[in-house]
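>>> after the sequence you'll find the predicted model.
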Amino acid sequence: MENVFNKFFNDYDDWYQTPVGQFVDQAETQTLVKLLQPKAQQKILDVGCGTGNFTIKLAQQDCQVTGVDIAPNMLQQAQQKLQQQQLTAQLKIMNVEKLSFLDNSFNAAFSMAAFEFINDIQSAYQEMWRVVQPGGHIVIGTIQKNGSWANFYESPACHGTAYEFAHFWTAEQLIALDPKHFVQQQDCLFLPPNLPENNYNLKADQNAAQTTNIGGFTCLLFQK
C-alpha cells in the first residue's frame, strides 16, 4: 500500500464540509450500513480508516470499532476527533496485507475507499476474511472503475492529488477475490462529479440510477 495519505492529509476532511462532500458521505454511509448491518457492541474492523470518518459513525452506534491505517498523520487526526466527540475506538498503525490480529477476532470488517491504494488486494481480502468470525460480514467499498467518478479521478484534473496514486477496480474484479462467498453489490454516486452543488442529494442520485448502469462508488458484501 502506498503511504500517500501521510502526505495528503492536511485538508482531507475539509471536502466533507462542502455540499458535494456531504452528499457523497451520506450516500456512501447509507450503502455501507445497508450491507454491513452493524449492531451495538459488535467488534468491527475498519481497514484503511484514515481520519476516522466511518470509525466515528460506528462508534456513535456503540460498536466496538478498531481502525487500522498505515498513515500515522491521519490516525492522529482520527484520535483527536474521537476525543473531541468523547467516543472510544482502538486505532492502530497496521498494513491490511499483514494484520496482527488473531483469527476470528471481529464480528465484521469493512474497508471504504482504501482498496484503491492497496498493492495486493488478494492478500488484503484474505486477511480481512481471516480475522472475521464465521457468519460475519465483510464489505469492500470502492470508487468503481469505468464510473464517472473514477474517470474524473484518473483525469489530469486530479494530478498532484492522492488519486494520482490510485488504482481503480471493477466490481467484477473484486467479486473475483471470493466469488463463492459474495452475497450482494450495492452502488451509489450515480450522479457525475462537477455538477452544480445544488444538484446533489440522495433522491436525485436514486433517480440517476434509473439511467446510469455503473455507480461511481460500489460496496460489495461477502459473508464468511
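Perfect, thanks for sending it.
>>> going by C-alpha atoms from here, please, whenever you check contacts or count neighbours.
Will do.
>>> the longest strand in the protein is where?
Longest strand of the chain, by residue count under DSSP state E: strand 132-143.
>>> which elements pack onto it?
helix 19-36, strand 106-112, strand 217-223 (3 or more CA pairs under 8 Å, 6 or more residues apart in numbering; DSSP states H and E).
>>> now distance to Asn194 and mean neighbour count too, for these, in a markdown table please.
Formatted as a markdown table, the helices and strands packed on strand 132-143 follow (distance: least, CA to CA, whole Å; neighbours: other CA atoms under 10 Å):
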| stretch | distance to Asn194 | mean neighbour count |
| --- | --- | --- |
| helix 19-36 | 9 | 18 |
| strand 106-112 | 22 | 25 |
| strand 217-223 | 16 | 24 |
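>>> what about versus this one:
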Amino acid sequence: MSASSIAGWMATMNGNKTISFFDTQFERQVREGDFALNPFERLALPYLYGKILDLGCGLGNLSIKAARRGCAVLALDASPNAIARIKRVASTEKLSITAEQVDFDSYAIADMFNTVVAIGLFMFFPRERAIELLADAQAHVLPGGAIIVNVLVGGTTYLDMFEPGHYYLFSESELREHFRDWEVLEFRHDSFPAPGQTVKEFVTVVARKPQNPEG
C-alpha cells in the first residue's frame, strides 16, 4: 500500500509533526490526481444521506461524492491543503459543501446530522479524547440517522503515523459496547500489511441510531 494511499485512509489529527506528514501526502495526491475512494469510503457511501458531517475528511473524496449526489456536507479536517482542495472543487462544481480547518483537540460538534462519518480519525488522540470524540459524534446523529466509524484497533503494529503517547487503539469489544443500543448494520475487521513486516488492523462500524433513543 502506497504512502499516498495511507494518507487518504488516515484523516488528519492533532500533533504538528503528524499533521505536517499527512499534509505533505495530501499535496502529493493532489499533484497526482489521486482522488479515488478507499475501501472504507466505498463501504460508507451507500449509507450517506441528507445532512452529513465528515470528521477528518482528508481530501474530501467522500464528501465530494456525497455532495454530487445531492447531500449537504460539512467537511472538517486539520489539513489546510485538504480543505483548500475541497473548497476549490465545491466552488467550481457549485456543490453544497462547507469545508473548514479545525483543531480536533478542542472541536465540539454544534449541529445535528442525518449522517456522521469519521474514517481514520479517533485513534489519533489519547484514550479520553478519543472516547469523547466518539460520544460527541454519536450524540449529534439525528434519530434514525447513521454513523460510520473507522479506527485502527488493538493488534496494529504499524505505529509510525502516531505522535508518541498520543494515540489510542480501541478494542473490538469496546466498540461493540459503544454501539450496544444502536442497530449495527456493518461491523467489519480488515487487516493490511504495512512496512517493516508490521500490520494495520481496522474495524469499521456502520450503525443506525434508534428512532426513539433513550436519554
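All right, it came through fine. For clarity, every value in this text was computed on a predicted model and none was experimentally measured.
>>> now distance to Leu191 of the first structure too, for the helices and strands packed on strand 132-143 of the first structure, in CSV please.
Listed next are these as CSV, based on distance: least, CA to CA, whole Å:
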stretch, distance to Leu191 of the first structure
helix 19-36, 10
strand 106-112, 19
strand 217-223, 10
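>>> quick one: closest of these to Leu58 of the first structure.
Comparing those against Leu58 of the first structure with CA to CA, the closest turns out to be helix 19-36 (9.3 Å).
>>> report the distance from that closest one to the chain centre.
10 Å (CA atoms, centre = their mean, to the nearest Å).
>>> same thing with stretch 195-208 of the second structure?
13 Å.
>>> residue contacts, Ile64 of the second structure?
Ile86, Val89, Ala90, Leu95, Ile97 (CA atoms under 8 Å, 6 or more residues apart in numbering).
>>> state the helix or strand in which the third one lies.
Spelled out, it's Ala90 of the second structure. Using DSSP states H and E, Ala90 of the second structure falls within helix 80-93.
>>> mean per-residue distance, that helix to the first structure?
Comparison of helix 80-93 of the second structure with the first structure after fitting gives an average deviation of 3.3 Å (mean CA distance after the TM-score superposition for the first structure).
>>> what range in the first structure matches stretch 56-72 of the second structure?
Residues 48-64 of the first structure are matched to stretch 56-72 of the second structure when aligned by TM-score structural alignment.
>>> just the buried positions in the matching stretch, please.
The neighbour-count check on stretch 48-64 of the first structure (16 or more other CA atoms under 10 Å) flags 48-56, 58-60, 62-64 as buried.
>>> what's the angle between the helix or strand harbouring Lys65 of the second structure and strand 113-119?
Remark: Lys65 of the second structure resides in helix 61-68, with elements defined by DSSP H and E. Between helix 61-68 of the second structure and strand 113-119, the angle comes out at 160 degrees (axes from the mean of the first three to the mean of the last three CA atoms, to 10 degrees).
>>> now helix 61-68 of the second structure on the first structure. Mean distance?
Helix 61-68 of the second structure sits 1.8 Å off on average (mean CA distance after the TM-score superposition for the first structure).
>>> could you point out which element follows that helix?
From helix 61-68 of the second structure, the next helix or strand downstream (DSSP H and E) is strand 72-77.
>>> against which helices or strands is that following strand packed?
Counting by 3+ CA pairs under 8 Å, 6+ apart, strand 72-77 of the second structure packs on strand 51-55, helix 61-68, strand 97-101.
>>> so the alignment partner in the first structure of Ala118 of the second structure versus Ser105 of the first structure, what's the distance?
Counting by TM-score structural alignment, Ala118 of the second structure lines up with Ser111 in the first structure. From Ser111 of the first structure over to Ser105 of the first structure the distance is 16 Å, taken as CA to CA, to the nearest Å.
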